[in-house]
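Q: Predicted model and sequence follow; I will ask about them next.
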Amino acid sequence: MSNESPADAPLVLDEALASFDALWSPRIVTRVNDYDVRVAKAEGEHIWHVHDHTDEFFLVLDGELRISLREPGGERTVRLPKGAVFTVPRGTEHKPHAPSGAAFLMLEPSGTPTVGDRHDDVPDHVDATTGHALHT
């Protein structure tokens, strides 16, 4: 048996992901300074949204995540296979989607809402949250 407290113990991301089934409902796995490290599962589409004051970092852990972006030159979609990273710049309207399912890690300031600062109505399948505690 270890004398490590849960905050001092290593966390296995596969085990963290296996501890919940909810889609588009991130779990906070740790904090780094004033940032949350969150993991989430996704399938289907999120919503168009924007974070006015922060970038949003994605690391795909499993599957494939696509992120559509509305930029001054038009709309484009980036494809992120397992192992890929991408940062959505602050102020960029974007919509993550995972047609075949994905698991990913995000890094963003604590308290950042998953549906951004400006968005349309949030459908029932998208959790409007600032991240949930991880219960493993």
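A: Alright, I've got the coordinates.
Q: going forward, measure contacts between C-alpha atoms and count neighbours the same way
A: Fine.
Q: could you measure His53 against Pro81, distance?
A: Taking C-alpha to C-alpha, to the nearest Å as the measure, His53 falls 27 Å from Pro81.
Q: what about those two, which has more around it?
A: Taking neighbours as other C-alpha atoms under 10 Å, His53 and Pro81 compare with Pro81 leading, 16 against 13.
Q: Tell me how many other residues crowd the closest residue to that one other than its chain neighbours.
A: Nearest-residue entry for Pro81: Glu64, 4.5 Å, with adjacent residues in sequence omitted and distances by C-alpha to C-alpha, 6 or more residues apart in numbering. Residues lying near Glu64 (other C-alpha under 10 Å) number 22.
Q: Glu64: helix or strand, and which one exactly?
A: Following DSSP states H and E, one finds Glu64 within strand 56-71.
Q: second one coming, line it up with the first:
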Amino acid sequence: MTDITSPKQIAAALTEHWSPRVVAEVDDSYIKVAKVKGSLAWHSHENEDELFLILKGHLRIEMEQGSVELSEGEMFVVPKGVRHNPVAEEECHLMLIERKSTLHTGDVVSEKTRSLAEQLRPV
């Protein structure tokens, strides 16, 4: 396979906030990119961890036991079952690594929830 992908460039080209796109697959996981601003929703993923890697900007991940602040180049794994709410005061570009079974907004459905079909559509 010779496909080279730039998550930074793909994230920068996105036009919607909180609408992740799948850019690659690794075994049973999807690699996704997203452009975010504002707050997503308090939610959890009961059986899956979720990795956030900041490509541009700053992201706060609020959790019931405290928050983490992430800057460009930093990453954090939200453990399975932990309620969290990603928040970006200004536009932020990020990469996510999640198992294919991970629902976009976990155990919560809101106007920002995106189906897997929406996440798999071309950029």
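A: Everything's here; your move. Just so we're clear, the structure is a prediction, and the values are computed from it rather than from any experiment.
Q: Any chance you could compute the TM-score here?
A: TM-score for the superposed chains, counting by TM-score structural alignment, normalised by the length of the second structure: 0.90, backed by 122 aligned residues with a C-alpha RMSD of 1.6 Å.
Q: List the contacts of the residue nearest to Pro81 of the first structure.
A: Arg79, Leu80, Pro81, Lys82, Ala98, Ser100, Gly101, Ala102 (C-alpha atoms under 8 Å, 6 or more residues apart in numbering).
Q: Is it possible to mark the buried ones in the residues you listed?
A: For those, a neighbour count by 16 or more other C-alpha atoms under 10 Å gives the buried set as Leu80, Pro81, Ala98, Gly101, Ala102.
Q: Which ones among those residues map onto strands?
A: Secondary structure from DSSP state E places Leu80, Pro81, Ala98, Gly101, Ala102 of these in strands.
Q: Please pull up the equivalent of the third one in the second structure.
A: What it means is Ala98 of the first structure. Taking TM-score structural alignment, the alignment pairs Ala98 of the first structure with Ala88 from the second structure.
Q: Lys56 is in contact with that match, correct?
A: No: if you go by C-alpha atoms under 8 Å, Ala88 of the second structure and Lys56 don't touch, sitting 11.0 Å apart.
Q: tell me, what's touching those two both at once?
A: Joint contacts of Ala88 of the second structure and Lys56 (C-alpha under 8 Å, 6+ apart) do not exist.
Q: about what we covered before: map the residue nearest to Pro81 of the first structure across to the second structure for me.
A: So, by TM-score structural alignment, Glu64 of the first structure is matched to His58.
Q: And for Leu17 of the first structure, the neighbour number?
A: Using other C-alpha under 10 Å, Leu17 of the first structure is surrounded by 21 other residues.
Q: what does Thr113 of the second structure give?
A: By other C-alpha under 10 Å, the residues close to Thr113 of the second structure number 18.
Q: Next: Gln9 of the second structure.
A: By other C-alpha under 10 Å, neighbour count at Gln9 of the second structure equals 12.
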